[in-house]
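1. sequence and predicted model, in that order:
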Amino acid sequence: MIFDEFTIKSLIRPVADFPKPGVVFRDITPLFQSPRALRMMIDSFIQRYVESDFTHIGALDARGFLLGPILAYELNKPLILFRKKGKLPSDLLEETYQTEYGDAVIEVQADSLCEGDSILLVDDLIATGGTLLAAVNLVKRMGASVYETAAIVDLPELGGSHRLQDIGIPTFTLTAFSLDDR
């Protein structure tokens, strides 16, 4: 199926003043309610990564979990979960980071990656980049490297994709919204 950015972008619903006044939340759930849009999204990611040489896919809590398992299955890669604090058992590594709304903590199982592994990190959206940057730090602490970060949406004015690129982490998104896009 041919990728159609207009279709993808038109299905992402803006929700004003959520989760707090002044924020325009980009609701991706309509993309998953449309079989055509879901196939376009997944096929676009598969086409981009089918011949790539990373070893793992990392899905970020929570909406990265919508894409990560599908991509891991389609690309035949192990899936690593990066979860909010208190959701994973076993020996964990954790990283505190800033979000648009305050401090948060992300965790990963300490034995998830080894030296020489390379991971594609997947989330729904890149805003300030806090969650992805925290995941990058966890990956590096395990001795592995980040191949690229991928998301459905970039909000470039919030600087996350630029922050990732500034530390040498490539980013890929299917579409972007300006803060003026309503």
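-> Looks like it arrived, so ask away. Numbering: from 1, shown residues only.
2. every contact and neighbour count from this point should use C-alpha atoms.
-> Will do.
3. mind giving me the packing neighbours of the lengthiest strand in the chain?
-> In the chain, assigned by DSSP state E, the strand with the most residues is strand 145-154. Packing contacts for strand 145-154, counted by 3 or more C-alpha pairs under 8 Å, 6 or more residues apart in numbering; DSSP states H and E, involve strand 118-122, strand 125-126, helix 130-141, strand 171-176.
4. here's the one I want to compare it with:
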Amino acid sequence: MYVLQSKWKQDSKGSVKTDEVMKFTRGFKDLVNARYDRFNSKFNNKTPDIEEALNDAGTRFEIILVYSGQTPLADEPKRELDDLLGEMNDSSDIVSMRVYNQANIYNIISQGASGNPINLDVCLFEWGQTKEPYQSYYGQVSAREVADWWTKHSPKLFS
């Protein structure tokens, strides 16, 4: 489950403030502790999907913080996120974290389509083919396999 927080900084300077990160980490804790009354209606419309994920022992979380500032994440906000990871990953690693600032985002976008092509072996189930108007193949692929593609090749997977 991906949980993302984005912060727009009009002047594109600085980092995310500590209190903003604290609200994000508190919201994440509310999510995993099923305190849905603290969220808005858009969130609550997804409650059945969220509960299904929370009840699955195989669910892993990736918290992603994206901001338009140019400086790296400051020490205090980083400490808040590190504390959250330490608390959540007490017995096993179920939460990981990514932090992107403006420079990271620019690099992802500018390099997304460059480099070597992605070559994948794909195992299709219940497959078939069509010849008109173009030859094409279709079938089913496991979601876990697609998630592995993303882990290995993001963000170029969609370029």
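-> Okay, I see it. If you're wondering where the values come from, they're calculated on a predicted model, not measured in any experiment.
5. could you get me the TM-score between them?
-> TM-score of the superposed chains, computed with TM-score structural alignment, normalised by the length of structure 2, equals 0.27; 75 aligned residues with a C-alpha RMSD of 5.0 Å.
6. related to what we said a few turns ago, tabulate the helices and strands packed on strand 145-154 of structure 1 (CSV), appending mean neighbour count.
-> As requested, those are exported to CSV (neighbours: other C-alpha atoms under 10 Å):
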stretch, mean neighbour count
strand 118-122, 26
strand 125-126, 26
helix 130-141, 21
strand 171-176, 18
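7. mind giving me CSV with these and columns for distance to residue 102 of structure 1?
-> Shown next, in CSV, are those (distance: least, C-alpha to C-alpha, whole Å):
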stretch, distance to residue 102 of structure 1
strand 118-122, 22
strand 125-126, 16
helix 130-141, 10
strand 171-176, 24
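8. out of these, which is closest to residue 29 of structure 1?
-> strand 125-126 (12.4 Å; C-alpha to C-alpha).
9. and residue 3 of structure 2, what is it in contact with?
-> Taking C-alpha atoms under 8 Å, 6 or more residues apart in numbering, we find residue 3 of structure 2 in contact with 28, 61-64.
10. and the angle for the helix of greatest length in structure 1 with strand 171-176?
-> The single longest helix within structure 1, with elements called by DSSP state H, is helix 35-49. Relative orientation of helix 35-49 of structure 1 with respect to strand 171-176: 150 degrees, computed using axes from the mean of the first three to the mean of the last three C-alpha atoms, to 10 degrees.
11. who does helix 35-49 of structure 1 touch, helix- and strand-wise?
-> Partner elements for helix 35-49 of structure 1 (3+ C-alpha pairs under 8 Å, 6+ apart): helix 5-11, helix 29-33, helix 64-75.
12. what angle do that helix and helix 64-75 make?
-> Angle between the axes of helix 35-49 of structure 1 and helix 64-75 is 60 degrees (criterion: the same axes, to 10 degrees).
13. what's the angle from helix 35-49 of structure 1 to strand 118-122?
-> Using the same axes, to 10 degrees: helix 35-49 of structure 1 against strand 118-122 is 160 degrees.
14. ok, and for helix 35-49 of structure 1, which residues are buried?
-> 37-46 (16 or more other C-alpha atoms under 10 Å).
15. what's downstream of it, the next helix or strand?
-> strand 56-60 (DSSP states H and E).
16. what's the most buried one of the helices and strands packed on helix 35-49 of structure 1?
-> Comparing the helices and strands packed on helix 35-49 of structure 1 by mean neighbour count (mean count of other C-alpha atoms under 10 Å), helix 64-75 ranks first with a mean of 19.
17. now for it, which elements pack on it?
-> Checking 3+ C-alpha pairs under 8 Å, 6+ apart, helix 64-75 of structure 1 ends up next to helix 35-49, strand 56-60, strand 79-84, strand 118-122.
18. how about a cut-off of 6 Å?
-> Using 3 or more C-alpha pairs under 6 Å, 6 or more residues apart in numbering; DSSP states H and E as the contact test, no helix or strand touches helix 64-75 of structure 1.
19. between strand 145-154 and that helix, find me the angle.
-> Using the same axes, to 10 degrees, helix 64-75 of structure 1 lies at 120 degrees relative to strand 145-154.
20. quick one, helix 64-75 of structure 1 and strand 79-84 angle?
-> Using the same axes, to 10 degrees: helix 64-75 of structure 1 against strand 79-84 is 170 degrees.
21. got the angle for helix 64-75 of structure 1 vs strand 56-60?
-> Using the same axes, to 10 degrees: helix 64-75 of structure 1 against strand 56-60 is 160 degrees.
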